[in-house]
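Chemist: give me coordinates for this.
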Amino acid sequence: MDIDQLKQDIVTASHVLHQQGIAAAFGHVSARIPGTDTFVFPPRMSPALVRKDNLLVLNVEGDQLSGNGRPNTEFWIHARIYKARPDVQSVCHVHPPNCVILGSLGETIRPLHASGAIFKNNVQVFDPITLIRTRELGDQVAQTLGAHGAMLLRGHGVNVADKDVRRVCVMTLWMEEAANYQLRAMSAGKPRYFTPEELEHMYSQVSPEEVSNRAWDYFSSLIET
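Modeler: A predicted model of the protein is given here:
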């Protein structure tokens, strides 16, 4: 994928997350420039306002290499996850309300519906109450994420990391959907979460790229970029 398409995917994902109510004035999606320790990252503005011509390039040490304007203050989330995880090609940090509420209850994502199975039982929890504005905190976040693809930051938001912008965007939407269903089930009674066997079975059905691509095609059709 060329850099221009990478930037377009960041713009589209940013607008999708805003349109779906996952990101308002704050939040950010980034993408690694393939084969490098640099990444494309938005400036300090709402995801709704992100455009290809205002994107920045940073490296994993936090240096801004190109672009005008200042990066979002929590760029260390992205920089240090990329540093720790060469396999990760895209990172999203947003503040989905249901995920934040779920985290405030001392819970994490426990799958009970199809799309939620994409996370298995591997959503990590970062407990300190703080914004991630230093290299050291970025390293702690990356360590908490470990080899997994998603995490809750208690009282704050979520991080999702995966192999490309489109999948990260869809997984972020699915994470908020899973939190919504879980909260509703918890308020109605005792949820019947997937057993390990059910989880593995459903994961095999929802994890293929064609599934997330179909979701991306739908959500991206709803916005103009």
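Chemist: can we go C-alpha only for contacts and neighbour counts from here?
Modeler: Will do.
Chemist: check the offset of the longest helix belonging to the chain from the chain's centre.
Modeler: Across the chain, the helix with the greatest residue count (assigned by DSSP state H) is helix 165-188. Helix 165-188 sits 11 Å away from the centroid of its parent chain (CA atoms, centre = their mean, to the nearest Å).
Chemist: then stretch 40-53?
Modeler: 16 Å.
Chemist: buried residues in it?
Modeler: Residues of stretch 40-53 classed as buried: 40, 41, 42, 43, 44, 45, 46, 47, 48, 50, 51, 52 (neighbour count, 16 or more other CA atoms under 10 Å).
Chemist: before we go on, could you also do this sequence so I can check it against the first one:
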Amino acid sequence: MRDTLAKTVRVAARALGRAGLVHAYGHCSARIDADQFLVCPSRPMGLVRPGEACTTVPVTGALPAGVLGEVRLHQRIYQARPQAGGVVRFMSPNMMALAALGRVPRMRHGFATYFAPGVGLWDDVQLVRDDDKAAGVIAAMGESAGVLMRGNGAVVAGASLEEAVGLAWYLEDVCRVELAALSAGLADTAPVIGPEAAAARATRAGLIFERMWDHLTDGDPERADAAPPSPPSPLAD
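Modeler: Below is the predicted model of the structure:
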């Protein structure tokens, strides 16, 4: 099981790199159990090699040698959210621009509804390399699936790493739409989605995240071993 999970972590890392959601910086992880998770190698995610070792990290306690300091964010999420199975720390272009403005996107299209009641904001440009700052970021995240860090990227959490990768892609697109609204001068007047409509729209049915995973990981050398192909469904959208 752990070997298969490690393959999924590597596939996710490379997918995030190919999608332009990370560059030299960023990391992803998948929960093993209540006490441990696997984090990708401490190198640019797009350069992670097939078969390269991932590192087991305790959910509570000191980070192992060689693990990046901001992996404390992963620890805090896994501690606070027993249902979280995957975490992505990323630095995509539109999200970085919006975060640098100290703004969070509003719920303007379907992808945004997966972050209800709203994306959090950690209003501090410093790197998050200690437990106090990590705790602050996760507190700012609140009940959302994502949080922006001003001038310093974002973190998302999902029920699985596959879902977290999809959420990272969604958040980048949500920020793209918000920047478009700002550029058009319509940010204050354009429609937003209310709580009831958001709850209905944020569905997991119809292989929503499975199809995004297939899209982002297609062609990866370890893809077949990391996760089986999604079964066809007559109910798919």
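Chemist: and the aligned partner of residue 44 of the second structure in the first structure, what does it touch?
Modeler: In the first structure, residue 44 of the second structure lines up with residue 46, judged by TM-score structural alignment. Listed by CA atoms under 8 Å, 6 or more residues apart in numbering, the contact partners of residue 46 of the first structure are 23, 24, 25, 26, 27.
Chemist: which residue in the second structure aligns with the third one?
Modeler: In the second structure, the residue paired with residue 25 of the first structure is residue 24, using TM-score structural alignment.
Chemist: separation between that match and residue 147 of the second structure?
Modeler: 20 Å (CA to CA, to the nearest Å).
Chemist: which of these two has more neighbours?
Modeler: residue 147 (28 against 12; other CA atoms under 10 Å).
Chemist: doesn't the more buried one fall inside a strand?
Modeler: Yes - secondary structure assignment (DSSP: H, G, I helix; E, B strand; the rest coil) places residue 147 of the second structure inside a strand.
Chemist: can you report how many residues lie near residue 188 of the first structure?
Modeler: Residue 188 of the first structure, neighbours per other CA under 10 Å, totals 9.
Chemist: what's the answer for residue 183 of the second structure, then?
Modeler: Residues lying near residue 183 of the second structure (other CA under 10 Å) number 10.
Chemist: residue in the first structure paired with it?
Modeler: So, by TM-score structural alignment, residue 183 of the second structure is matched to residue 187.
Chemist: swap in residue 213 of the second structure?
Modeler: Aligned partner of residue 213 of the second structure by TM-score structural alignment: residue 216.
Chemist: wasn't that match part of a helix?
Modeler: Yes - judged by three-state DSSP, residue 216 of the first structure forms part of a helix.
Chemist: please report the distance of it from residue 133 of the first structure.
Modeler: In this view, residue 216 of the first structure and residue 133 of the first structure are 30 Å apart by CA to CA.
Chemist: more neighbours: those two, which one.
Modeler: Neighbour count, other CA under 10 Å: between residue 216 of the first structure and residue 133, residue 216 has more, with 21 against 14.
Chemist: that one touches residue 170, doesn't it?
Modeler: Yes - Residue 216 of the first structure lies in contact with residue 170 (CA atoms under 8 Å); the separation is 6.2 Å.
Chemist: helices along the first structure, start to end?
Modeler: Counting by DSSP H, the helices of the first structure are 3-19, 75-84, 97-104, 135-145, 165-188, 196-206, 209-221.
Chemist: so for residue 69 of the first structure, which of the ones you listed sits nearest?
Modeler: With CA to CA, the closest approach to residue 69 of the first structure among the helices of the first structure belongs to helix 75-84: 13.5 Å.
Chemist: the second structure: matching residues for the closest one?
Modeler: Going by TM-score structural alignment: helix 75-84 of the first structure matches residues 71-80.
Chemist: can you give me the buried ones in that stretch?
Modeler: 71, 72, 73, 74, 75, 76, 77, 78.
Chemist: against residue 25 of the first structure, how distant is the match of residue 183 of the second structure?
Modeler: 29 Å.
Chemist: distance check, the most far-flung residue of the first structure relative to its centre against residue 110 of the first structure.
Modeler: Within the first structure, the residue lying farthest from the chain centre (CA atoms, centre = their mean) is residue 189, at 29.3 Å. In this view, residue 189 of the first structure and residue 110 of the first structure are 15 Å apart by CA to CA.
Chemist: likewise residue 37 of the first structure?
Modeler: Distance from residue 37 of the first structure to residue 110 of the first structure, by CA to CA: 33 Å.
Chemist: show me which of these two is the more surrounded one.
Modeler: Between residue 37 of the first structure and residue 110, residue 110 has the larger neighbour count (other CA under 10 Å), namely 20 against 15.
Chemist: just tell me what the more buried one corresponds to in the second structure.
Modeler: Residue 110 of the first structure maps onto residue 106 of the second structure when the alignment is built from TM-score structural alignment.
Chemist: compute the first-to-last residue distance for stretch 181-201 of the first structure.
Modeler: 20 Å.
Chemist: what does it rub up against?
Modeler: Under CA under 8 Å, 6+ apart, the answer for stretch 181-201 of the first structure is 98, 102, 109, 110, 111, 112, 113, 117, 120.
Chemist: mind listing which of those residues are in strands?
Modeler: Using DSSP state E, no member of these sits in strands.
Chemist: format those residues as JSON lines; extra columns: distance to residue 66 of the first structure.
Modeler: Formatted as JSON lines, those follow (distance: CA to CA, whole Å):
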{"residue": "98", "distance to residue 66 of the first structure": "35"}
{"residue": "102", "distance to residue 66 of the first structure": "38"}
{"residue": "109", "distance to residue 66 of the first structure": "37"}
{"residue": "110", "distance to residue 66 of the first structure": "41"}
{"residue": "111", "distance to residue 66 of the first structure": "41"}
{"residue": "112", "distance to residue 66 of the first structure": "44"}
{"residue": "113", "distance to residue 66 of the first structure": "42"}
{"residue": "117", "distance to residue 66 of the first structure": "39"}
{"residue": "120", "distance to residue 66 of the first structure": "38"}
